[in-house]
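Asks: Got a predicted structure plus its sequence, pasted below:
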Amino acid sequence: MPEKPLTIATYAAGASLAAITLVYVFGPTFFLDDEASSTRKKGVVGLHNAANDCFINSILQALAGLPDLRIYLIRETHRRKLDGPEVYNVDPERLSLEKRPMRPWKLEGLQKGTVTYALKDVLDKLNERPIYRKTISPQSFIRALERAFGTRISRQQQDAQEFLQIVTERLCDEYHAGSKARRQAHKLGISITNGNTVCEKQELVDQLGAAVAEAAAKVDKAEDVQDDDPIPEEGFPFEGKMESQIECLTCGFKPKPAVSTFVTLTLNVPQKSSTSLNACFDGMLKVEHIDDFKCEYCRLEHAIQYKTKELSRASAVETKECLQSDISKLQDALEQDPEKPPEGVELPDLNLSPRRRIARHMYISSFPKVLAIHLSRSVFSVGSVSTKNLAKVAFPESLPLGGILNQKKYKLLGMVAHKGGHNSGHYEAFRRQVQPIPYSTPHSFGADGVYS
């Protein structure tokens, strides 16, 4: 990514042990709730901070400003209600056949989406338009989360990024468990809904406006045309895929990339007075060179050379035939798949294989609809107390990611910032007001600003 600093917005020094930037992409254009002519603050529902819950409240407020997440929650809850409980009940016989059997109560919670329902309920309340000052309690969601994991949420650590990671991973697990249950029910001949029901569309209109509902329906139609799956799934909006690719600088061989999924990205903030979000991404996505690596392709080539020398020295007919057979198998493996050595061929000792220099780089192969970025500011050193990196980080309102041919642009929708030191402080949330007509207005940069 370019080194040119981004100056659209700057996050001041003292920001976050766990600064989280939430951005949005791949959806309809949402109007911003910001009337330039009004000097009165819009009514916003608050959250009680009863027991040092700022790390929980700030994350919930940030999540409440994500239309894509709310659309997903509406669809997922409606789908589960229409499918009926028999689809998501735990079958003991099928559970016993799993490679890694899970406890029945835990699997039942995943398939029934207990945290999904609880999060939808609290986000709906946070997006109400109160005519007076109103605050609600997050305890219902916290209790649902504690029941899902069978443990209490500690107020000692108070890490907003860790809480976001737990919530998003749980939602992702519930989505995949529900999707698996639906596919299993479909195989058994149970009728499964594909969404887009009348009640679902009506709730989308009520919660997010008619324009958002129509745009979401258009996206669904485009996805359904490309997807031949009998049960179309739009996926969890936070889930993306990351690939790690290595290349031998001697032979140019590239093995299959290692694929991993993510729901949040953690970027380390460079230890300098000021930097940019691009520089933080470069720290993760830059090309890294590694020495003394055992390349599979080079190892097979070395084995062919080794056996060719033995063949020139061999005198027995059986030995020559065996070596020629091994060389032929090794050459076939080089052409087909160097990562799978041929069976029955004894390779030279691994210590004798040549050591190569490789280049390794990571890239996002599947972009999520909602990208959550964690700026890690913790500085750990042996024998001393951990400290907080106070570097200023400049970040844009519109974030382009990807290559020239597959570039995606994300729009900043919210931020969670931490004030204080490494071991204490307070979390604050900033979210863009995204409201449906008649509250919305195209004047997004008025006197009151776009965040509240």
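Replies: On my side now, so go ahead.

Asks: CA atoms for contacts and neighbours, from now on please.
Replies: OK.

Asks: need the contact list for the residue nearest in space to the middle of the chain.
Replies: Residue closest to the average C-alpha location in the chain (Cα atoms, centre = their mean): residue 263, at 1.9 Å. The neighbourhood of residue 263, defined by Cα atoms under 8 Å, 6 or more residues apart in numbering, consists of 165, 168-169, 238-240, 371-372.

Asks: Can I get those in JSON lines including distance to residue 425 and secondary structure?
Replies: As requested, those are arranged in JSON lines below (distance: Cα to Cα, whole Å; DSSP: H, G, I helix; E, B strand; the rest coil):
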{"residue": "165", "distance to residue 425": "20", "secondary structure": "helix"}
{"residue": "168", "distance to residue 425": "24", "secondary structure": "helix"}
{"residue": "169", "distance to residue 425": "26", "secondary structure": "helix"}
{"residue": "238", "distance to residue 425": "28", "secondary structure": "coil"}
{"residue": "239", "distance to residue 425": "30", "secondary structure": "coil"}
{"residue": "240", "distance to residue 425": "31", "secondary structure": "strand"}
{"residue": "371", "distance to residue 425": "25", "secondary structure": "strand"}
{"residue": "372", "distance to residue 425": "22", "secondary structure": "strand"}
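
Asks: dropping in the other structure now:
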Amino acid sequence: MSIKKNVIFKVVIIALLVLRILKRILSSKVVSNKQLVLSFLLVSLTSICLYKFDSITQLIMDPLFNRGGASRFRRRIGRGSGVSDDTVDTVMKRGGLIGGLVNDGNTCFMNSVLQSLASSETFVSLLQDSSLNEREFSCAFRNLMKKLNTKHYKHGHDYKTNALLKTMTKTPDKNFLLGYNQEDAQEFFQTLLSELESDLKKNKKPDEVSPPSTPATSSSSSSSDDEKAVYSSALPQDAVLGNANIGHLGKVYVPASQIDPNLKDANDRYVPYTLLTPVDGLSAERIGCLNCGEMGGIRYSVISGLSLNLPSDNYGALKLTDLLKEWIKPEIIEGVNCNRCALKHVLDYQREQLNKLTSSGSSSTLLIDKLEERISQIEGELKKPIIDDDAIKNLFTDNMMQKSSKSKQILMSRPPPLLAIHINRSVFDPMTYRVRKNNSRVVFPLKLDLDQFVAEPDEINTDARLPMSKKAVAEPVNTEPAEEEEQEQEREDEESDSDDESDDTEKSICSKQEYTEYQNPMSNDSLEGPLVYQLRSVIVHYGTHNYGHYIAYRRYRGVWWRTSDESIDVVSESEVLDAPGVFMLFYELNSLSEEVEDVDLTVDIPELEGSNDEDEDQDEDHDEDHDEDHDEDHDEDHDEDGTAASQAGQRDSDDDDHYNQEQQTSQAFAMANL
């Protein structure tokens, strides 16, 4: 049942009750305090019942709106997008319908994330770990994943998220009448990960969980790295280095020589990092001087997905790979201090002063000795791979400061088994001083090769004047545009102002033909490699920045499903690739992303005793209502079923209206004909 209908129904019931009571009170000559108290209690009790027991509301409202049960198999096969009958038959043999999720008042942002994660074999497998049996949140989480992936065949089923939310320490805010306040799907995704990581950390020893690293620019960070670093002789026999065994969760080791080259025996030591979940990977960040090439050590950090920003202006179409290239693009930082450049400047000055004294025949031997001692100290520091801040404080003079330019660049050092990509569509509008949504289309492929965005430790250049990845082609970094380039830019600006007709074509970064070829599944079939990822799910947002609706496309049982809360549809691959408003993408490593017809993700797993009793009772009641409605709907013809589906689809009218404009032909068929 839609959020609006749910709320309207509750308001109408309460309003009718209040009017009825007022009528009785006004018609009565004498109104006692007892009557007023009883009336107030009656209205309050009715309000609480309608708020707390949504199943009652749904039981009344479903027949009124001809829903026939929210979980009924309203099959609009592909909505006219070409899903064959053979595909439907195959899906039925593999288990039929997947589970839906009840919208408990603005919970579409939760439902889309949960449906997406249920399509990942690596994520579901982690939840089945027996070490999580005693953790309430993890048990509720995997039980919900199990229900979504259960073989429902013809009889679809919807589940509530109440049992999961009750186990979370941090949940979205809930409004008394309107339900949950609509939030960001990516924020809820991070909240789920935080809860899961908390459970996983409780099962590990304190020394098995390492914090993110910090660059070795101070003595405190150096001592911290020294404590964590492990000698190669002490490494476990199954120690994971570099990108070996990407599906591995646990400790991975990075050469200490890259984090802090000044560390004792750095070339023979490694720093461990702990990856807890399948979405965890390692990023490598390098900040270095473009003049001398020195960088303060590679900063390795554990990341749980990527967030890619869209341009401030709306564009016709943007390739996902272009956004990733923008993410790894070096950022130039002007007017900053460089320890090595500063000491070199001081050294040149001190040598110049020493030459003046010796050439003039000065008798001040004490001053000459001091200068020679200082020069010797500076030369000793310059021999070190990295000059730390303490040396600068002792040997540097503030009035001799010399600014330089630095480059900042980030790459993935070890990509996660399940890559979560967030498309940040929030853009600040300087005209209105408000944040708005960028509606540019993001074109994404079925298979994604991350090779150009990944650099293992031994593939990273420690000289900041060179490309960070040794695989990249060296390009000169121009920090000060030439005068000719500035004049050329001015001419381009004048032409763009005078030629309004070129706006539409220039704002389309890739043409329609280009992104069709980019998405073409046939061109991706032959794409192989150790870092090739397969698309598993897509979260789409319809609406404005502050309000809208989330849906999810997920691949399961060999087909693509469109999940919009309780509404479940089989769709074609082309519909998924043409989805507008892409908000999140989930890619799974190709070697780990097996088709689910070969993998059973619905195995029996132990539940935390008593954790889901209430949810199970609600599901049983829901199932009884669904079965009765489903039997009635079996006798309906195609036209009646299509009408019911149309009425049921009013809840997500924002996305359906947009969808119907693109897909004019729509076929509905009853499950009885399968």
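Replies: That came through fine. Small disclaimer: the values here were computed from a predicted structure and weren't measured.

Asks: So after superposing, what's the score?
Replies: Between these two chains, after superposing, the TM-score reads 0.66 (TM-score structural alignment, normalised by the length of structure 1); 335 aligned residues with a Cα RMSD of 3.5 Å.

Asks: that older thread, can you find the partner of the residue nearest to the centre of structure 1 in structure 2?
Replies: Applying TM-score structural alignment, one finds that residue 263 of structure 1 aligns to residue 304 in structure 2.

Asks: For residue 276 of structure 2, see how far away that match is.
Replies: Per Cα to Cα, to the nearest Å, residue 304 of structure 2 is found 10 Å from residue 276 of structure 2.

Asks: Over to residue 22 of structure 2?
Replies: 60 Å.

Asks: Look at these two and report which has more neighbours.
Replies: Taking neighbours as other Cα atoms under 10 Å, residue 22 of structure 2 and residue 276 compare with residue 276 leading, 22 against 14.

Asks: In this structure that one contacts residue 249, no?
Replies: Yes: between residue 276 of structure 2 and residue 249 a contact is recorded at 5.9 Å, counting by Cα atoms under 8 Å.

Asks: For stretch 389-398 of structure 1, measure first residue to last.
Replies: 25 Å.

Asks: Would you mind giving the residues in structure 2 matched to that stretch?
Replies: Counting by TM-score structural alignment, stretch 389-398 of structure 1 pairs with residues 438-447 of structure 2.

Asks: where does the matching stretch sit relative to the chain's centre, distance-wise?
Replies: With Cα atoms, centre = their mean, to the nearest Å as the basis, stretch 438-447 of structure 2 stands 15 Å off its chain's centre.

Asks: And residue 628 of structure 2, what's its match in structure 1?
Replies: Under the alignment defined by TM-score structural alignment, residue 628 of structure 2 corresponds to no residue in structure 1.

Asks: helix, strand or coil for the residue nearest to residue 3 of structure 2 when sequence neighbours are not counted?
Replies: The shortest distance from residue 3 of structure 2 to any non-neighbouring residue, by Cα to Cα, 6 or more residues apart in numbering, is to residue 105 (5.6 Å). Look at residue 105 of structure 2: counting by DSSP: H, G, I helix; E, B strand; the rest coil, its state is coil.

Asks: Break down the stretch 351-452 of structure 1 into its strands, ranges please.
Replies: Applying DSSP state E, counting those that start in this stretch to the stretch 351-452 of structure 1 gives strands spanning 356-366, 370-376, 378-379, 387-388, 392-395, 398-401, 408-419, 426-431.

Asks: could you dump those to TSV with distance to residue 46 of structure 1 and mean neighbour count?
Replies: Below are the strands of the stretch 351-452 of structure 1 laid out as TSV (distance: least, Cα to Cα, whole Å; neighbours: other Cα atoms under 10 Å):
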stretch	distance to residue 46 of structure 1	mean neighbour count
strand 356-366	35	17
strand 370-376	22	24
strand 378-379	29	16
strand 387-388	29	17
strand 392-395	27	22
strand 398-401	27	16
strand 408-419	15	21
strand 426-431	11	20
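
Asks: Go through those and name the closest to residue 42 of structure 1.
Replies: Nearest to residue 42 of structure 1 among the strands of the stretch 351-452 of structure 1 is strand 426-431; the distance by Cα to Cα comes to 12.9 Å.

Asks: all helices for the stretch 51-200 of structure 1, in order.
Replies: Assigned by DSSP state H, counting those that start in this stretch, the stretch 51-200 of structure 1 shows helices spanning 54-64, 67-83, 85-88, 92-96, 104-112, 114-126, 139-149, 160-187, 198-208.

Asks: looking at those helices, which is closest to residue 247 of structure 1?
Replies: Relative to residue 247 of structure 1, the nearest member of these by Cα to Cα is helix 160-187, separated by 31.5 Å.

Asks: Identify each buried residue in that closest one, please.
Replies: 160-161, 163-165, 167-179, 181-183, 185 (16 or more other Cα atoms under 10 Å).

Asks: The residue nearest to residue 3 of structure 2 maps to what in structure 1?
Replies: In structure 1, residue 105 of structure 2 lands on residue 51 (TM-score structural alignment).

Asks: So which of the helices of the stretch 51-200 of structure 1 is nearest residue 336 of structure 1?
Replies: Per Cα to Cα, nearest to residue 336 of structure 1 of the helices of the stretch 51-200 of structure 1: helix 160-187, 34.1 Å.

Asks: what packs against that closest one?
Replies: strand 18-24, helix 54-64, helix 85-88, helix 104-112, helix 114-126 (3 or more Cα pairs under 8 Å, 6 or more residues apart in numbering; DSSP states H and E).

Asks: and the gap between the match of residue 263 of structure 1 and residue 589 of structure 2?
Replies: Residue 304 of structure 2 is 15 Å from residue 589 of structure 2, by Cα to Cα.

Asks: same question, residue 488 of structure 2
Replies: Taking Cα to Cα, one finds residue 488 of structure 2 at 44 Å from residue 589 of structure 2.

Asks: just residue 60 of structure 2 next, same as before
Replies: Distance, residue 60 of structure 2 to residue 589 of structure 2, using Cα to Cα: 46 Å.

Asks: Between the two, which is the more surrounded one?
Replies: residue 589 (26 against 12).

Asks: how about residue 412 of structure 2, what's its partner in structure 1?
Replies: Aligned partner of residue 412 of structure 2 by TM-score structural alignment: residue 364.

Asks: residues contacting that match?
Replies: By Cα under 8 Å, 6+ apart, residue 364 of structure 1 lies in contact with 240-243, 402.

Asks: mind listing the strands for the stretch 151-300 of structure 2?
Replies: Using DSSP E, counting those that start in this stretch, strands in the stretch 151-300 of structure 2 cover 158-159, 174-175, 179-180, 230-231, 240-241, 250-255, 269-275, 281-289, 299-303.

Asks: Save those as TSV, and put in mean neighbour count and distance to residue 376 of structure 2 too.
Replies: What follows is the strands of the stretch 151-300 of structure 2, written out as TSV (neighbours: other Cα atoms under 10 Å; distance: least, Cα to Cα, whole Å):
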stretch	mean neighbour count	distance to residue 376 of structure 2
strand 158-159	24	74
strand 174-175	12	67
strand 179-180	18	67
strand 230-231	17	33
strand 240-241	18	40
strand 250-255	20	31
strand 269-275	23	30
strand 281-289	24	24
strand 299-303	21	31
